[in-house]
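A.B. asks: following is a predicted model, sequence given first.
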Amino acid sequence: MTKKLVGIIFFVILIVSSIFIGLVDLPIFELGTWTSRQNLVLLSSRLPRTLSLVIAGASVSVSGLVMQNLMQNKFVSPNTAGTMDSAKLGIVFVMIFLPNAPLLMRTSVAFGFAFLGTCLFLLLSRYLPSKNTILIPLVGIMFGNIVGSIATFFAYQHQLLQNMASWLQGNFSVVMRGNYELLYLSIPLFIVIYLFAYQFTIMAAGQEMATNLGISYQKMRLFGIGIIALSSSIVLVSVGNIPFLGIIVPNLVSLKFGDQMKNNLPLTAYFGASFLLICDMIGRIVIAPYEISVSLVVGVLGSVCFIALLLKESRRYA
C-alpha cells in the first residue's frame, strides 16, 4: 500500500511539474492573480500537452507489451516490426493523394498501412529461427528501414520531405487544444487490451498451448495486431514517432514484476507515461528557453537501455 501511495504521489508531482514548467511563467501559488494570457496558456497548451504525454506514453508502452506477447519475443515492438514505418508510408500516401483529408481519414489510412505492414513482417518472421530472440527484431528494423526508405523516396519525389520530417518527429511543443483529442481513442483500446489480457498472456506460450486452451491463435494474433496498428497510428498522426519506449518499458516492468500481462498492464502504462513526462521535461529544461524534441531525449536514453538489454540477452547465446 505504501509503494502504491508513493507511486501515485510521484506521478502527481510529474503531472504538476509538466503543467507548470515552460517559457510562460505560471506561478502555482498565485492562481488568483493570473492574467488572461496565463489562463489561456494553461488551458490551451499546458494541460493538453500533459494529457497527451500521459496517454501517448501509456499507449506506446502497452502496444509494445502486447506485441511482445504476440511474437513471443521481448525485443519486438511497433518500432522494430515495421508497424510505425508502415504507418508513416500511409501518411505519405495521404499527403500525396489526399492532402485535404481530415485527421480521422489520415489515421484510418495510416492504420491500414500499419496493419498490412505488420502482417507482412509476421509472414517474414515465420522463416526466421524463433529461438534467436535478437535476430527477429534486427530483421524487423531492416524491414522497417526499407519501408521507411520507400516513404522517404515518395516524399522526396513530391517535395514533402521537410513536411514529413517535421510532422512525424515526436514533438509535444505543438500540441494545442483541438488537435490532440484523437489520442482519447487510445483509452478504449487500453480497456479492450485489459479485457483480453488473459488470452494475450496465453499467446506468449505459443500456438500449441493457445490452441489446447481453446484460443484461436491466428484470429487472436490478427486481433492483437489490429489493436497495435490502430494505437500506433493514432500516436503517430497525433504527436509523431516515439522510439524505443515500446521496448524498454515492458522489459523493465517484466524484469521487476514478472510476465503476468494482466498485472503488468497498469504498471506498463504507468511507467511509460512517467518516463515520457520526465523526458519531455528534460527537453524543456536543458536548453531553455528553447526545447529539445521528446523523441530525441527518449531516443538517447532508450537506446542506452536497449543496448543494455541486448547485451544481457546476448550472453545467453555466448
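C.D. replies: Sure thing, it's come through.

A.B. asks: from here on, just use CA atoms for contacts and neighbour counts.
C.D. replies: Fine.

A.B. asks: if I look at Ile193, how far off is Phe200?
C.D. replies: 8 Å (Cα to Cα, to the nearest Å).

A.B. asks: ok, second structure coming up, stack it against the first:
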Amino acid sequence: MKSLLIAVPVILLLAVVSVLTGVGSLASGLDGGRGWLLIVESRVPRTLALMLAGTGLAVAGTIMQMLARNRFVEPSTAGTAESAALGMLMTMIFAPTLPVAGKMAVAALTALAGTALFLKILRQIPLRSVLMVPLVGIMLGGVISAVTTFVAYRYDMMQSMGTWMSGDFSGVLRGRYELLWIAFALTLIAYVTAARFTVIGMGEDIARNVGLDYNKVVTLGLCIVSMVTATVVATVGMVPFLGLIVPNIISLVVGDNLRRTLPLIAATGAGLVLACDIVGRMIIAPYEIPVGTVMGVIGSVVFLYLLLSRRTHAS
C-alpha cells in the first residue's frame, strides 16, 4: 500500500509533464485559443492512451507469466503481439473497410490462437528450463513475424506492419484512442480474479486440489491477454518488454500475491510508459523517438540482466 501511495503522485506528475511537453506551444492561451485546443484534442488523449496502454500491457504480462509459470514471458516474447499483427494484416487485405473495433476483434482472435499455441508447445517440452520457455516464445514469434512480413511484402503493406509494431503514440488524437478503455476494463476483471491467477501460477495440480476449474481460469487469462494485446496493437502498436520487466521488479519488491501487487503493477506500467514517452519526445526534439523503441532499449537491457542473474543463481 505504501508503494502504491508513492506511485500515484509520481504518475500524476508524469502525466502533467506529458501534457505540457511537445512541439506545439501553449503560449497562445487556454481561453479557447489554440493552446486549449491542443491540450484537449492531442495532449490529454495521448497521455490517457499512454497510461491505459501501460496499465493493460503490464497486467497482461503478469497474467501470462502466471499461466506459463515463467518470469520471462510476456506478449512480445510469446508470439502474442506478432499474432495480433498478423490478424491486423489479414483484415487490411481481406476486409479493409472493417471498423477499427472489428479489426481489433480479429486481432484478438489471432492473438488468442498464437498464445494458445505457445502454451500447447510448452506442454510438449518435458522438464523445461527457465531459459527454454522465453526461447520457445521468441522462436514462435519469429516464425509468425516472418509469415506476416512475407504477406505484407507481397501486398505492399510493409509500412502498415511497421506501424503496428512500433509503439508510436504521436498520432493519438481524441477519437482515436478510446478502444484502450477496453484494456482498462479487462485490467479490472483481472484484479477481481487475481486470487485465481495466483493459484494457477502454483501449478495445475495445486489449482485442482483447491477446487479451481483450471481450464476455465486459463481460458479467461488467455482472453484477457489476447484482447489487451490486440487493443494496444490496433491502436498504437506494440510496446515490447513492458509486461516482462514491470511484474519482475514488483515481484522482487512486494511479492507474488496478485490481489496485493496488481494495482502497483498497473500503476508502474503506466508510469514507465509515460516516462519513456517523455524521454522520446525530449532526446531529439522537435522530432520524436517512438515509445516502443525507447522501451525496447530499456527492456532488452533489463531482460538480459534478469536472465543472467537467474542463470548465476541457478548455477
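C.D. replies: That came through, no problem. Quick caveat: nothing in here was measured; it's all calculated off a predicted structure.

A.B. asks: who's more crowded, Ile193 and Phe200 of structure 1?
C.D. replies: Set Ile193 of structure 1 next to Phe200 and count neighbours by other Cα atoms under 10 Å: Phe200 wins out with 27 against 22.

A.B. asks: for the equivalent of that one over in structure 2, which three-state class applies?
C.D. replies: If you follow Phe200 of structure 1 across to structure 2 using TM-score structural alignment, you land on Phe197. Following DSSP: H, G, I helix; E, B strand; the rest coil, the label given to Phe197 of structure 2 is helix.

A.B. asks: ok, now Gly29 of structure 2?
C.D. replies: Going by three-state DSSP, the state assigned to Gly29 of structure 2 is coil.

A.B. asks: just give me the neighbour total for it.
C.D. replies: For Gly29 of structure 2, the neighbour count with other Cα under 10 Å is 12.

A.B. asks: once you drop chain neighbours, what's closest to it?
C.D. replies: For Gly29 of structure 2, ignoring the flanking residues on the chain, the nearest one in space by Cα to Cα, 6 or more residues apart in numbering is Gly35 at 5.3 Å.

A.B. asks: please pull up the equivalent of that neighbour in structure 1.
C.D. replies: For Gly35 of structure 2, the aligned position in structure 1 is Gln38, judged by TM-score structural alignment.

A.B. asks: ok, its match touching Leu26?
C.D. replies: Yes. Under the criterion of Cα atoms under 8 Å, Gln38 of structure 1 makes contact with Leu26 at 6.5 Å.

A.B. asks: quick check: neighbours shared by those two?
C.D. replies: Contact criterion Cα atoms under 8 Å, 6 or more residues apart in numbering; residues shared by Gln38 of structure 1 and Leu26: none found.

A.B. asks: the helix or strand containing Ile187 of structure 1: average distance to aligned residues in structure 2?
C.D. replies: Here Ile187 of structure 1 is covered by helix 186-195, with elements defined by DSSP states H and E. Helix 186-195 of structure 1 differs from its equivalent in structure 2 by a mean of 1.1 Å after superposition (mean Cα distance after the TM-score superposition for structure 1).

A.B. asks: so which bits of that helix are buried?
C.D. replies: The neighbour-count criterion (16 or more other Cα atoms under 10 Å) identifies 186, 189-190, 193-194 as the buried residues of helix 186-195 of structure 1.

A.B. asks: hmm, back to that, who are the contact partners of the residue nearest to Gly29 of structure 2?
C.D. replies: Residues in contact with Gly35 of structure 2, defined by Cα under 8 Å, 6+ apart, are 25-29.

A.B. asks: for ChimeraX, write the selection for the buried entries among those.
C.D. replies: Applying 16+ other Cα under 10 Å to those, the buried members can be selected in ChimeraX as follows:
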select :26
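
A.B. asks: count of neighbours near the residue nearest to the match of Phe200 of structure 1 when sequence neighbours are not counted?
C.D. replies: Nearest in space to Phe197 of structure 2, with sequence neighbours left out and distances taken as Cα to Cα, 6+ apart, is Met66 at 6.4 Å. Residues lying near Met66 of structure 2 (other Cα under 10 Å) number 23.

A.B. asks: go on, the one 10 residues further on?
C.D. replies: In terms of burial, Ser76 of structure 2 registers 25 neighbours under the definition other Cα under 10 Å.

A.B. asks: go on, Val217 of structure 2?
C.D. replies: For Val217 of structure 2, the number of neighbouring residues by other Cα under 10 Å comes to 18.

A.B. asks: could you do Val175 of structure 1 as well?
C.D. replies: The criterion is other Cα under 10 Å. On that basis, Val175 of structure 1 has 22 neighbouring residues.

A.B. asks: for it, which non-adjacent residue is spatially closest?
C.D. replies: Nearest in space to Val175 of structure 1, with sequence neighbours left out and distances taken as Cα to Cα, 6+ apart, is Arg49 at 5.6 Å.
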